[in-house]
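Student: Requesting a structural model of the entry that follows:
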Amino acid sequence: MISKEDIIKRFVSYVTVDTESDPESDTTPSTAKQWDLANALVNELKAIGMQDVSIDENAYIMATLPSNVDHDVPTIGYISHFDTTPDFTGANVKPQIIENYDGKDIILNEAENIILSPDYFEDLLLYKGQTLITTDGTTLLGADDKAGICEIISAMEYLIQHPEIKHGTIRVGFTPDEEIGRGAHKFDVERFGADWAYTMDGSQIGELEYENFNAAGAKVKIKGKIVHPGYAKGKMVNSMYIATEFINALPRMETPEHTEDYQGFFHLYSIDGKVDETTLQYIIRDHDKDHFEARKEVLQKLTNDINTQYGREVVTIEISDQYFNMKEKVEPVMHIVNIAEDAMKQLNITPLIKPIRGGTDGSQLSYMGLPCPNIFAGGHNFHGRYEYVPVESMIKATEVICKIAELTAKKS
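Tutor: A predicted model of the protein is given here:
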């Protein structure tokens, strides 16, 4: 159906453009270099024959594939993001193509002895005999979510070239800054005009997700007192020691490395410490809304308890909600999940319906009035040097996009 060579060529052309986002920036997009790929995508959408192609002042891209049937069909959408995470460099990506993977170690970088091994990353063995695209060990790959963009554009091109496949109106949307939590912030749902949509932003082939974490961020500031250490007795207050008390008071086993499935966590991801002030940055995650609220209360109570212990305000905390579990918005329209599940089954893909241990643009969009489950894009080990994507998974994701459009036209 879809040419492997075309998928590889398109995907490589995307990942070799640096689009890393920046959480410290207050612009949209957060980095000017995101415009490089955004503008190229606009030109490509026009070139393949999409209609109403637009890009706004914030680099949000939209395009339309008109209906080719003469009866009413819901308008559906497909959405992906073109930025990559600031967690690991996305500059100078050098993809490596591994044909007919033999199930053994892959040497990503011989000089630096960086090896992608199935002994550690067992999922590799799922793709024995397939074509893998990996990094060279010095950057991330960018399959999150340039694989999704590649699949959406490839599917639109295929539907344009094969008008015998009947479908309703399809809307396409590409966003900046998803990796820093802002991908949906300036997305114009009304202008997009879809009844529902799918983000192509999952991992392993078969993933289909309509539940995600409730999410918040917490910034904890601890104030100390700095004096000369030779004359410090009774005067110095070392904020880093108080920070250690705070950290150790939280449940050690409720962290990302000790949790799975529906289990929530507290995640300390940044410490900036000196004697007179230390800042801790946490993210708080839980699928259950009541448990989520309880986690925020735990942090607030701990702050109050430490201040009581010291007899003054040494700790302050700011907690900000980030996104919520889209299950609440998708369950009333479960037929949109069922259509995706049927599409996978018809393509001999085993659906893996499970909660997202994270969030996507779809979680925010669902609360903005656009129900938006998440579908696999195929990549593994996102946000680091061991990232890879099987080409066959990208092809299957492209086929799922086409099949959903076909089934939606039939079911209506």
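
Student: Please make it C-alpha for all contacts and neighbour counts, starting now.
Tutor: Fine.

Student: Show the contacting residues for the residue nearest to Ile115 when sequence neighbours are not counted.
Tutor: The shortest distance from Ile115 to any non-neighbouring residue, by C-alpha to C-alpha, 6 or more residues apart in numbering, is to Ile107 (4.6 Å). Under the criterion of C-alpha atoms under 8 Å, 6 or more residues apart in numbering, the neighbours of Ile107 are Asn113, Ile114, Ile115, Leu116.

Student: quick one: which of those is nearest Glu313?
Tutor: Compare each of the contacts of Ile107 with Glu313 using C-alpha to C-alpha and the shortest gap goes to Ile114, at 47.4 Å.

Student: Contacts for the strand or helix carrying Glu44, please.
Tutor: Taking DSSP states H and E as the criterion, Glu44 maps to helix 34-48. Contact with helix 34-48 is made by 14, 17-21, 29, 53-55, 59, 61, 63, 82-83, 153, 157, 160, 176, as judged by C-alpha under 8 Å, 6+ apart.

Student: Now with 6 Å, please.
Tutor: Thr19, Glu157 (C-alpha atoms under 6 Å, 6 or more residues apart in numbering).

Student: Helix or strand next in line after that helix, which one?
Tutor: Counting by DSSP H and E, what follows helix 34-48 is strand 51-55.

Student: Before we compare anything, build this one as well:
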Amino acid sequence: MSLQYTYTVADRFIKYVQVDTQSDPQSDSFPSTAKQKDLGKILVEELLEIGLTDAHLDEWGYVYATIPANTDKKVPVICFCSHMDTAPDCTGKNVKPIVHKNYDGKDIVLPDDNTQVITTKAHPYLREKIGDDIITASGTTLLGADNKAGVAIIMDLANYLVQHPEVKHGAIRILFTPDEEIGRGVNHVDMKKLGADFGYTLDGGSLGSFTDETFSADGVTVTFHGVTAHPGYAKDKLVNALKVAGLFLDLLPKDHFSPETTDGRDGFVHPVHVEGIAEKVSVQFIIRDFDTEKLKKHEARLEEFVKQAVGRYPGSSYEFEVKEQYRNMKEVVALHPQMSEYVQKAMEQAQVPFKKESARGGTDGSRLSFMGLPCPDIFTGEMAFHGKHEYVSIQDMQKAVHVLVQLAQVWEQETK
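Tutor: Predicted coordinates for the structure are as follows:
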């Protein structure tokens, strides 16, 4: 990259995280929260200022824009995508970003809640960031690096490429999505309008990480039905669905089968929401595994626990509903090995170590891959996401911008 270029990624990021864009899994609207469009409007204004004349926010809360090609070659159209929402797990209201310049490796005590301390013991990656400028929140909110770091990186890429027309590249499509954190991020993407051949999400973690494999995912809702009766006259009549559900949850294994007891390539079954009264209780689960076929096995085992609980309470009954959420992107991305090869080449040119990883989660790219847009994931530097200890290195974000500039050129250079 040009030695004269002044990165804008950190300033953009600090601005974006102060806009509350938390999504809401209990909402039936799309986007699930109207406030996500507040950031979308800001991004459109900035893209227009950069010079991307087609930038716009649609009715569903998606931001689309194009960096026009400046080469005579017929280069595949590449999409860079990030999501604007933050996770429901921790509040994203009134985020106060703090820059810790030239991080010295010591514990970071967050000022608005001194009990919130970010340590290298709990966050080993921080040891690699000594000397970097680290951004955290203030202790009462998440930061929003997931995924506003990705948004800021793509915005800085656009800014750089417009300012440096000597960098040859094909057409680049920009897509910013709402509601990724609640699994709805691409529900209303207009794939025809997007018009891209290949895509990359910017939603990864540590420097140099490249993810071409994610979990496959289902959602399961178990509904327990009891029998109601006046509690004063309930003997031999009342069957309390709350107790059936409680027994069911207690039957789940304590030492495996759950996210808190698995890692690596192990899948899991995870209850995420319980709601109900004595008559009826619903328990929502997420089911995850890298091997799509294993989802059915996990679900069958889960249903056996359901049957055991219902069997202990005569008169109770249940419903077991499975919904597909997303699938392992590797099933699609593996058909296009050049996507990984070009990223590796771009990282080498940017002097960033290339690390291929599997994600114990999913991204918009998981679903986009099965919608016709192969879409692996590139690092942003976002770490400890979904909680108050979230942080990001400014230098990691800048290096991600550099990698994208190189990647745009590699696609152009490799096109014959």
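
Student: How close are the two chains, by TM-score?
Tutor: TM-score for the superposed chains, counting by TM-score structural alignment, normalised by the length of the first structure: 0.95, backed by 412 aligned residues with a C-alpha RMSD of 1.9 Å.

Student: And the equivalent of Ile319 of the first structure over in the second structure, which helix or strand is it part of?
Tutor: Superposed on the second structure with TM-score structural alignment, Ile319 of the first structure falls opposite Val322. Using DSSP H and E, Val322 of the second structure sits within strand 317-326.

Student: which other helices and strands contact that strand?
Tutor: For strand 317-326 of the second structure, the helices and strands in contact under the criterion 3 or more C-alpha pairs under 6 Å, 6 or more residues apart in numbering; DSSP states H and E are strand 216-225.

Student: Which parts of whichever helix or strand comes after the strand it packs on count as buried, going by neighbours?
Tutor: Using DSSP H and E, the helix or strand that follows strand 216-225 of the second structure towards the C-terminus is helix 241-251. Across helix 241-251 of the second structure, burial judged by 16 or more other C-alpha atoms under 10 Å covers Ala241, Leu242, Lys243, Val244, Ala245, Leu247, Phe248.

Student: Name the residues that touch the next helix or strand after helix 241-251 of the second structure?
Tutor: Later in the chain than helix 241-251 of the second structure, the nearest helix or strand by DSSP H and E is strand 268-276. By C-alpha under 6 Å, 6+ apart, the list of residues contacting strand 268-276 of the second structure from outside reads Phe257, Ser258, Pro259, Val281, Ser282, Val283, Gln284, Phe285, Ile286, Ile287, Arg288.

Student: angle of strand 268-276 of the second structure against strand 216-225?
Tutor: Here strand 268-276 of the second structure runs at an angle of 30 degrees relative to strand 216-225 (axes from the mean of the first three to the mean of the last three C-alpha atoms, to 10 degrees).

Student: Next, the buried residues of strand 268-276 of the second structure.
Tutor: Phe268, Val269, His270, Pro271.

Student: Ile130 of the second structure contacts Gly105, doesn't it?
Tutor: Yes - taking contacts as C-alpha atoms under 6 Å, Ile130 of the second structure lies within contact range of Gly105: 5.5 Å.

Student: who touches the most centrally placed residue in the first structure in this structure?
Tutor: Nearest residue to the geometric centre of the first structure (C-alpha atoms, centre = their mean): Thr360, 5.0 Å. Residues near Thr360 of the first structure by C-alpha under 6 Å, 6+ apart: none.

Student: when you align them, which residue in the second structure goes with it?
Tutor: Under TM-score structural alignment, Thr360 of the first structure pairs with Thr363 in the second structure.

Student: Widest-spaced pair of the buried residues of strand 268-276 of the second structure?
Tutor: The widest separation within those (C-alpha to C-alpha) is 10.2 Å, between Phe268 and Pro271.

Student: one step back: quick one, what contacts the match of Ile319 of the first structure?
Tutor: Taking C-alpha under 6 Å, 6+ apart as the test, what Val322 of the second structure contacts is Gly219, Val220.

Student: in the second structure, which spans are helices?
Tutor: 9-17, 36-50, 145-163, 191-194, 241-251, 292-311, 330-333, 338-349, 364-370, 394-414 (DSSP state H).

Student: Chain neighbours aside, what residue packs nearest to Cys402 of the first structure?
Tutor: Using C-alpha to C-alpha, 6+ apart and skipping the chain neighbours, the partner closest in space to Cys402 of the first structure is Ala155 (6.0 Å).

Student: Relative to Val405 of the second structure, how far out is the alignment partner in the second structure of the one you found?
Tutor: Counting by TM-score structural alignment, Ala155 of the first structure corresponds to Leu157 in the second structure. Leu157 of the second structure is 7 Å from Val405 of the second structure, where distance means C-alpha to C-alpha, to the nearest Å.

Student: same thing with Ile108 of the second structure?
Tutor: 33 Å.

Student: out of these two, which sits in the busier spot?
Tutor: Remark: of Ile108 of the second structure and Val405, Val405 carries more neighbours, 23 against 18, as counted by other C-alpha atoms under 10 Å.

Student: which position in the first structure aligns with that one?
Tutor: Per TM-score structural alignment, Val405 of the second structure is aligned with Cys402.

Student: Report the separation between its match and Tyr78 of the first structure.
Tutor: 11 Å.

Student: Now for the nearest residue to Lys355 of the second structure once chain neighbours are set aside: which residues touch it?
Tutor: Excluding the flanking residues, the one nearest Lys355 of the second structure by C-alpha to C-alpha, 6+ apart is Ser209, at 4.7 Å. Contacts of Ser209 of the second structure were listed using C-alpha under 6 Å, 6+ apart, and they are Lys355, Lys356, Phe379.

Student: Can you tell me what Ser209 of the second structure aligns to in the first structure?
Tutor: With TM-score structural alignment as the criterion, Ser209 of the second structure matches Glu207.

Student: before we move on, what about Glu303 of the second structure?
Tutor: Using TM-score structural alignment, Glu303 of the second structure pairs with Gln300 in the first structure.

Student: What's the local residue count around that match?
Tutor: 17.

Student: picking up where we left off before, for the contacts of strand 268-276 of the second structure, which one is nearest Ala137 of the second structure?
Tutor: Pro259 (25.9 Å).

Student: what residue of the first structure takes the place of the closest one?
Tutor: Checking TM-score structural alignment: Pro259 of the second structure goes with Pro256.

Student: Please name the residues that touch the nearest residue in space to Lys280 of the second structure that is not next to it in sequence.
Tutor: Nearest residue to Lys280 of the second structure in three dimensions, chain neighbours excluded: His225, at 4.7 Å (C-alpha to C-alpha, 6+ apart). Applying C-alpha under 6 Å, 6+ apart to His225 of the second structure gives the contacts Ala241, Glu279, Lys280, Ser316, Ser317, Tyr318.
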